[in-house]
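Asker: Okay, structure incoming, though there's no sequence with it:
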């Protein structure tokens, strides 16, 4: 499958918000409480949030479109880090990397990560950071295959419930 990965702009905010909420629900249904998922998506996957990231010169938002009809099926957000670890001037956070299950097994995850790394390097960044639910073993295995290593921990609020996350880092030099 030849997914279309492209830099997203503010005009893509509605599509990004849709795939963000759908992929978060699909990923965490049965793992997190339903009301917490709904509250989290309403607060963190609103079109205005994506428009702000897309307009920020220190951020890069990538949208993945299905080759048949251009429906949004995945995305990434690279932006300034908001993590409880010591940060350096060359740090960037991969705040979001999600794709719908229709894309599983197609290599899209690796393609999204490669694109994010390329974009981070183009911004002059030297370390990529990301946070992930500590018990999300599938995602953690993916990040470890992508040469990320543990660099810290954090508590992360979803809706009204706190969760234990781990923070990964990868040198980009």
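Answerer: Perfect, thanks for sending it. Quick caveat: nothing in here was measured; it's all calculated off a predicted structure.

Asker: Could you use CA atoms for every contact and neighbour count after this?
Answerer: Fine.

Asker: First-to-last residue distance for stretch 132-152?
Answerer: The first and final residues of stretch 132-152 sit 11 Å from each other (CA to CA, to the nearest Å).

Asker: now stretch 27-41
Answerer: End to end - CA to CA - stretch 27-41 spans 12 Å.

Asker: got it, and stretch 75-93?
Answerer: Span of stretch 75-93 from end to end, CA to CA: 14 Å.

Asker: Now name the helix or strand holding residue 143.
Answerer: helix 137-145 (DSSP states H and E).

Asker: what about the helices in the chain?
Answerer: For the chain, applying DSSP state H gives helices covering 13-28, 34-44, 47-55, 108-122, 137-145.

Asker: Let's have those in CSV, adding mean neighbour count and distance to residue 76.
Answerer: Formatted as CSV, the helices of the chain follow (neighbours: other CA atoms under 10 Å; distance: least, CA to CA, whole Å):
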stretch, mean neighbour count, distance to residue 76
helix 13-28, 20, 9
helix 34-44, 16, 14
helix 47-55, 18, 11
helix 108-122, 17, 7
helix 137-145, 14, 14
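
Asker: take the one below as the second:
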């Protein structure tokens, strides 16, 4: 409050007088004048600025893609965990209600495994059934296939094998029709 009154009127400002005049070349003066008149940047500077901005945009895009992939993986993990928890919960409910029953709910991985196992057993059974009951058809079919493999350029040379195969299939058909009657 009272500090202004106790100060003297003497200024702390110091002024230096230059004894040698300062002068600039006309080229520098013109260049500075041109820059102040036109606020546009030079083409060289503009290309440098554009390249810098493009590089920053590319870097930002790369970072955003990385972040998006991370978020995508986290979402997938969360959904998988949620599905497994739900399936486990359903399996727990079904097993506690229907203990020992065949229709209990299990997770999809176990069901897929069971499905593949059943499919393999069926294919094995079908293969065994076919070869055991009709060996002559299997042998003649294999002979036709082998003949075609050997005579790729002249498949018509396999007519005897094809004839034998047709005859074995015809005998099989006749036996089947007799079994239906």
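Answerer: Yes, it's here. Model, not experiment: these values are computed from the prediction.

Asker: Would you pull the TM-score for this pair?
Answerer: For this chain pair, the superposition-based TM-score is 0.17 by TM-score structural alignment, normalised by the length of the first structure; 39 aligned residues with a CA RMSD of 3.6 Å.

Asker: Residue 168 of the first structure: which of the helices of the first structure is closest?
Answerer: When those are compared by CA to CA, helix 137-145 sits nearest residue 168 of the first structure, at 7.9 Å.

Asker: picking that back up, so for residue 163 of the first structure, which of the helices of the first structure sits nearest?
Answerer: helix 34-44 (11.4 Å).

Asker: Helices of the second structure, start to end?
Answerer: Remark: helices assigned in the second structure by DSSP H are 3-6, 26-37, 43-97, 108-133, 135-150, 159-180.

Asker: Let me have those helices in JSON lines, adding mean neighbour count as columns.
Answerer: Listed next are the helices of the second structure as JSON lines, based on neighbours: other CA atoms under 10 Å:
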{"stretch": "helix 3-6", "mean neighbour count": "8"}
{"stretch": "helix 26-37", "mean neighbour count": "11"}
{"stretch": "helix 43-97", "mean neighbour count": "13"}
{"stretch": "helix 108-133", "mean neighbour count": "11"}
{"stretch": "helix 135-150", "mean neighbour count": "16"}
{"stretch": "helix 159-180", "mean neighbour count": "14"}
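
Asker: and residue 162 of the first structure, how many neighbours?
Answerer: Neighbours of residue 162 of the first structure under the rule other CA atoms under 10 Å: 11.

Asker: on that earlier part again, could I get the helices of the first structure as CSV with distance to residue 168 of the first structure?
Answerer: Formatted as CSV, the helices of the first structure follow (distance: least, CA to CA, whole Å):
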stretch, distance to residue 168 of the first structure
helix 13-28, 19
helix 34-44, 21
helix 47-55, 22
helix 108-122, 14
helix 137-145, 8
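
Asker: closest to residue 4 of the first structure out of the ones you listed?
Answerer: helix 108-122 (9.9 Å).

Asker: what's the angle from the closest one to helix 137-145?
Answerer: 50 degrees (axes from the mean of the first three to the mean of the last three CA atoms, to 10 degrees).

Asker: helices or strands up against the helix holding residue 143 of the first structure?
Answerer: Packing contacts for helix 137-145 of the first structure, counted by 3 or more CA pairs under 8 Å, 6 or more residues apart in numbering; DSSP states H and E, involve no helix or strand.
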